[in-house]
Structures are given as C-alpha cells and as structure tokens.
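> mind looking at a prediction? Sequence and model below.
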Amino acid sequence: MKTIKGPAIFLAQFSGDKAPFDSLEAIADWAAGLGYAGIQIPSWNKSLFDLDNAAESQTYCDEIKGLLADKGLEVTELSTHLQGQLVAVHPAYDAQFDGFAPLEVHNNPKARQEWAVQQVKNAAVASRRLGLKAHATFSGALAWPYFYPWPARPAGLVEDAFNELAKRWKPILDVFDENGVDAAFEIHPGEDLHDGVTFEMFLERIDNHSRANILYDPSHFVLQQLDYLAFLDIYHERIKCFHVKDAEFRPNGRSGVYGGYQSWVDRPGRFRSLGDGQVDFPEIFSKMAINDFDGWAVLEWECAIKHPEQGAAEGAPFITKHIIRVTEHAFDDFAGGGADRELNKQLMGIVDDAGRAKP
C-alpha cells in the first residue's frame, strides 16, 4: 500500500486579477500559508503559467519548480480542462465555448479545435519537463446534447460520436505516451466521458490506450447518483488523479437529478465545501490506500454557499486528517510466528500414522 501525497489545491477557482491571486508567486505564498504542499495549475491562465513557454523551455520549467520549492510546494499536475473541452465541441455550444479560446479563433470551430489540440499536446511536453506523471483534462463532447433519448436518437449516432472522439484523441494520447505522462480525464457531466460506461466506450475505440486514464472526483457521481465507491473498485487501475470535492443530493417533490434549471444553491444536487456534503471520504481514502494510489489528494473547491477563501482554509486540514499513513506491518504481527511448513501440515491433519507431517 502507498500513502497519498497532499494536501494540494487546484488553483482554477481562486486565480483572479487581485492579489494574492494574480501571480504564481503570490498565490503560491497564499496556498503554502494555508498548509498546502502541492498546487494543481490551470494551464490556460498565463498570469500563473505560460504553457507554450513550458513546452519549449526546460529552463522555464526548472524556474517554476524552484520558485515553488522555495515555498515548500510542488506542482501536482497541470490542467487543460478548458482546452480539452475544445477538442470536441457540439455546435450547440460553439458560442459559449469560444470564450475558452483566444480571440483569433473565435467563430472558427476548426481553428479553435486545432489550437486546443496543440495546447493539450504542449501540456504533455510541459508535464514531462516538470517531472510530472499525470495530467488533468476534459474529453469534450459531441454526443452530450443527446444523453436523454427523446426524441429517439437516430441509430448509430452515439457510436459515430464516440468514433470521432476517439479519432481526435488518439494522436494526442500518443504524444502523452511519448512523454511518459498519463492523461487523466475528469469523468464529468457535460463531457462525453461522464460515467464508467462512457469511459469504457471510449477505451474500446482507442484500443485501451495505456495513457487514457481517469481523474476521480466523487462529487460528480453524487449528483448522478452513481456509486462512487464501487467506481473505485472497478476502475482503480486507471485512476491517476484525485479531486477531493464534496457534494450532496437531497431530492424533493419538485426536482431531482436534473435540477429543474435552478441555480446551484436551489438544486437538489449541489457541490459543497469539504465536510459540508455527503461524500464518504474516510472510505474513499481507505480504498485509495488499499489500491496503491500514489498521486495527490487535490482540493477542488466549488460551493454555492460558502466563501472560497473559507473553503480553502478548511480544505488543507480536512485532507490532512483523511490521508492515511499506510502501515508497514500487520496489526497482529506480534502474535504470529515464522513460516513452519511442518506445523502447517500438522494443523491441517496432513500426517502419517505416527502423527508426523507427510513429505
């Protein structure tokens, strides 16, 4: 068994244009001051990290690592959630998702996709230069508008969508393989990879590519009413990243899983700050330890009620409390003895007429 690394924090929900959230050095000081040991960096925010430069320059990556090391921090993973989303966009979302890309590719889905693909490939190279083993991203979605089959989907629509998704991601995953880095897809509603079944559909079409893996976030499974503990049992070999995020699901007589188009604060299923929701974190951390997960426990803060800075301050001690320092010895070793094959045979009755263990 292995002890999870942490606590760490995903910076995406905290970065902004005001101090201390407007530069990597300042936000790193803030995170370290709260007790975090690692940071997951959103690669689309150039005020924190220059992804293109990182893909080209080992010196730049070494400077980033050195700056953080001086503060007692490490980079846990880079994130291309926004760029990964743009690898596959259904036309219904073109206008909304243009905001994730530079102005020069707006209103041009082909150019936007090409930009996104190169960004994710750059992240594979940058991750290698930073000495990272895993990378956090989204799959994008072509079939998501059709997830509820009314009207009935045309035959083959989902299959064709996943064939195209695989076609787009296979060359990207090959670049991750060349750089020795795992791409961990966050299994998330809004993405074509939103549960175990859809992840398996994708794997089948990319020949079980070894670099196609999972970012595990139980909060999304609470909102879907999927068994997030059984998910760990089934897919633990593919889980390479871990977002520690809480959620709750409290259905009522007026709305349920779909939420009735309500704001987050009014939905039956909503994200919560750590400890305020329903996720069974002691069991999750136990399963992670048993399954030899050797990555980072990374807080992703999202909550419609609590202030983010309070959530961040509470997150580091919460994660620290749940990280299990795995044992090197069984609790009952003191009562055991060395292997004695002769005694074992006698205990099982494998003896001759004189009561001696049989050869």
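Thanks, I have it. Numbering: from 1, shown residues only.
> use CA for all of it now, contacts and neighbours both
Noted.
> where along the protein do the strands fall?
Secondary structure of the chain (DSSP state E): strands at 5-10, 38-42, 74-80, 134-137, 182-186, 212-216, 239-244, 246-249, 269-272, 296-299.
> which residues touch the closest residue in space to residue 244 that isn't next to it in sequence?
Nearest non-adjacent residue to residue 244, counting by C-alpha to C-alpha, 6 or more residues apart in numbering: residue 299, 4.7 Å away. By C-alpha atoms under 8 Å, 6 or more residues apart in numbering, the contact list for residue 299 reads 7-10, 243-245, 312, 315-316, 319.
> could you export those residues as a markdown table, including neighbour count and distance to residue 138?
Converted to a markdown table, the contacts of residue 299 look like this (neighbours: other C-alpha atoms under 10 Å; distance: C-alpha to C-alpha, whole Å):
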| residue | neighbour count | distance to residue 138 |
| --- | --- | --- |
| 7 | 24 | 23 |
| 8 | 29 | 20 |
| 9 | 29 | 18 |
| 10 | 24 | 15 |
| 243 | 21 | 13 |
| 244 | 28 | 17 |
| 245 | 26 | 17 |
| 312 | 24 | 23 |
| 315 | 27 | 24 |
| 316 | 24 | 25 |
| 319 | 22 | 24 |
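> for comparison:
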Amino acid sequence: MTALFSPLTIGDLTLENRVVVSPMCQYSAVDGAAGDWHLAHLGTLANSGAGLVVVEATAVEPEGRISAGDLGLYDDATQQALARVVSFCKRNGNARMGLQIAHAGRKASSQRPWEGGGPLPAGEGAWPTCGPSALTFADGWHIPSEMQAADLERVLEAHVSTARRAVALGFDLLEVHAAHGYLLHQFLSPLSNRREDDYGGSPEARMRYPLRVIAAVRDALPNGFPLGVRITGADWIEGGLTPDDAVAFALGLRKLGVDFVCVTGGGIAPNVAPRLGPAYQAGFAETVRRGAGILTRAVGLIATPEQAQAVVAEGKADFVALGRAFLDNPHWGWQAAQALGAEVRRPPQYQRAAPAAWPGIGYR
C-alpha cells in the first residue's frame, strides 16, 4: 500500500486515502445559492478518486462573500440549494464531503476574477466591508469599517450558525478559513491588524479573536466531528506572519480540539511574489506538523502523483490537497493510483475503464 493511498482517520471520520480536492471558489452562485454548475462540478469530483472533496469557501453571511458569485450558507434558501448538491454527491460519489466556511473581511465586495478581480464599483452592487482595522487591502479598494463588539459577536455567531447548517446538510467534515487574506487571517497578521484593544498588538492578542471563533465552532459540532482550519505558513512579505507564527497558532488550535490544519501562504497583500516550485509550501506544513504535533495537510503546486506521494511518505504532511490539478483532470485520483500501483473505487458505470478491464489504458 502506498502512503498516499493509505487510510487516514480524522476525529470519527476515516478517509479511504490521503488525496483531497482542495476548496476552489467557482464564483457561480446566485445570491449565495448553489446551482447546476455546483452540481456538475462537485458531482464529478465526488468520483475523482480523492478520499475527500472540500466544497469551496462558503460565506457565513452575505457581507462576507468575496464576490456576488460566492457560495453562501447563511439562511434557509442557501441551505436548501446546497442540500441538493450535497445529497447528490453523497448518493452517487465515493468521496467524503467537507465544507470550508469563511468570511472575506476587507477583501469582500470584489469582482469575479474574470471580471478583473478588483473592488466592486458602487454602481455594480458594492456593499460595505469590515475588518480588524480600517486598512484597505490595496490602493483603490474599499475602506473597511473597524469591527466593534457587536460586529465581532455577529460574525462569531454567523460561523456557528453556518457550522450547524453544515452538519444538518450531512457534511462529513468542516474547515474554517483563516488564511489567504480573509477575515480571520486579517486578525492574525500584523500587516492588517492595528487594533489597540484585546484583539490587537502582540501575537497572542492577534490570535485571540480567531481562536474565539473557532472555539465556538468546535463547541457547536457533535463530539468526534472532524474540524480543521486553513492557516497561513507565511505572508511572503517582510513584517508579516512567519512559519513560527503558524506553529504558535496551530498549537492554540490543537488545544481547542481542532483535528487538523491545512497550511498555505500569501493573500494578505497584493503583488506578493512567493518562491514558486513543485509542492513549494510543503515545507510550511512540515514545520507546523513537527512543531505543533497536529494532523497537517499540504497544498500548493502539487501536480503529479509522485510529488503527492513524496509529501506524505517523507512525513512533510499527513495528507495533501490539490486544486488546479483536479480542474485539469477531474479523474486525477484514478491516474495517480494507477501510477503508484494502488487502487481506488470507481462508480460501477465506469468500471469498464479500470486498468484491469480496459487494455487501452496502456496506450495513453
């Protein structure tokens, strides 16, 4: 059995393998509601060979959406729309289903990437944004309001409400987004948090609000229900978060009963140039795994089966997430298993294309 295709237990959940479809925003929801695109996109990935599919960053309140096309789970309408997708994937797919929940903070109210990705103009439906401090993401972006006590409580309760809705929908795993420059990351980073109250200043104070939110989410979930957090390994900019900060945050999360972290990087400021390369962020994951003693997932330019296998086999992370590799090849997991001499389940309708049944597989 290869390391990549060995089982992994997270809380009360056991995954068939350590391949994860990373949450990838589709910017295709209508008023936060999932539609046919999500059914087709996620329905395909549910039979991709991955042990887990994590649904894209899903806003906990309308104002927390990155764009008007973002998925949401904050009322009965968005819950009903997503229920159709989750039910389909669980009935017809082999993968377990996870959900990433998020609030965009000062990066909210933006255009879809193919529309430019900048801040929404006032005449195109822009809405007020908020953050830990009244600091813009970049020149020309909306100035967020500094969150006050009522705002902090509202957003915390929104995370809790969304978590409860996710459990009711039948998701197998939940992941809180605290990276990529979104709200909880904004509290963590000294580049975006200039508060002078209990939630700003020292690293411990900057962690306080994210830890409060995640503790409340943990308390709202059933015992044994797997909870993870996507965290930042580095801001990739001088004066920003470092791998040591990631270890400290992961230690705090572990004390709360968080089961795993996914370690990524960047997003707190535009035009940051990370040192790109195959599995370029796996080193962050390894640092956190060794320093915090928590299950860790690696992400970032993991493209080939051999790269994914090496990350797990060498102990850099316990499992890996791939995004664009699955967009490029929705059956990446099947081909990775074949390349590594492993097996994954396929739907019976596709069994005739399995290696043992189709000689043509050797001629690709």
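Alright, I've got the coordinates. Since the structure is predicted, the reported quantities are computational estimates derived from the model, not experimental observations.
> related to what we said a few turns ago, save the strands of structure 1 as TSV, and put in distance to residue 126 of structure 1 too.
Below are the strands of structure 1 laid out as TSV (distance: least, C-alpha to C-alpha, whole Å):
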stretch	distance to residue 126 of structure 1
strand 5-10	18
strand 38-42	12
strand 74-80	8
strand 134-137	10
strand 182-186	13
strand 212-216	18
strand 239-244	17
strand 246-249	30
strand 269-272	31
strand 296-299	18
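> who's in contact with residue 317 of structure 2?
Residue 317 of structure 2 neighbours (C-alpha under 8 Å, 6+ apart): 282, 285-286, 289, 295-298, 311.
> show me the biggest helix of structure 2 in terms of residues.
In structure 2, assigned by DSSP state H, the helix with the most residues is helix 149-169.
> for that one, packing partners?
helix 76-92, strand 96-102, helix 203-220 (3 or more C-alpha pairs under 8 Å, 6 or more residues apart in numbering; DSSP states H and E).
> can you give me the buried ones in that helix?
152, 155-163, 165-167, 169 (16 or more other C-alpha atoms under 10 Å).
> repeat that for stretch 29-41 of structure 2.
29, 32-35, 38-39.
> among the buried residues of helix 149-169 of structure 2, which two are most distant?
The most widely separated members of the buried residues of helix 149-169 of structure 2 are 152 and 169, with 26.0 Å between them, by C-alpha to C-alpha.
> what's the distance between the closest residue to residue 316 of structure 2 other than its chain neighbours and residue 168 of structure 2?
Distances taken as C-alpha to C-alpha, 6+ apart place residue 286 nearest to residue 316 of structure 2, at 4.2 Å, with adjacent residues excluded. Residue 286 of structure 2 sits at a distance of 34 Å from residue 168 of structure 2 (criterion: C-alpha to C-alpha, to the nearest Å).
> alignment lookup: residue 312 of structure 2 to structure 1.
Following TM-score structural alignment, the counterpart assigned to residue 312 of structure 2 within structure 1 is residue 285.
> neighbours around that match, how many?
20 (other C-alpha atoms under 10 Å).
> wait, it touches residue 325, no?
No - Residue 285 of structure 1 lies out of contact with residue 325 (C-alpha atoms under 8 Å); the separation is 10.4 Å.
> need the overlap of contacts for the two.
Counting by C-alpha under 8 Å, 6+ apart, nothing touches both residue 285 of structure 1 and residue 325.
> hang on, the earlier thing: preserved in structure 2, out of the contacts of residue 299 of structure 1?
On the basis of both residues aligned by TM-score structural alignment, their matches' C-alpha atoms under 8 Å, what survives of the contacts of residue 299 of structure 1 in structure 2 is 7-9, 244-245.
> JSON lines for those residues, including distance to residue 79 of structure 1?
As requested, those are arranged in JSON lines below (distance: C-alpha to C-alpha, whole Å):
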{"residue": "7", "distance to residue 79 of structure 1": "17"}
{"residue": "8", "distance to residue 79 of structure 1": "14"}
{"residue": "9", "distance to residue 79 of structure 1": "12"}
{"residue": "244", "distance to residue 79 of structure 1": "15"}
{"residue": "245", "distance to residue 79 of structure 1": "16"}
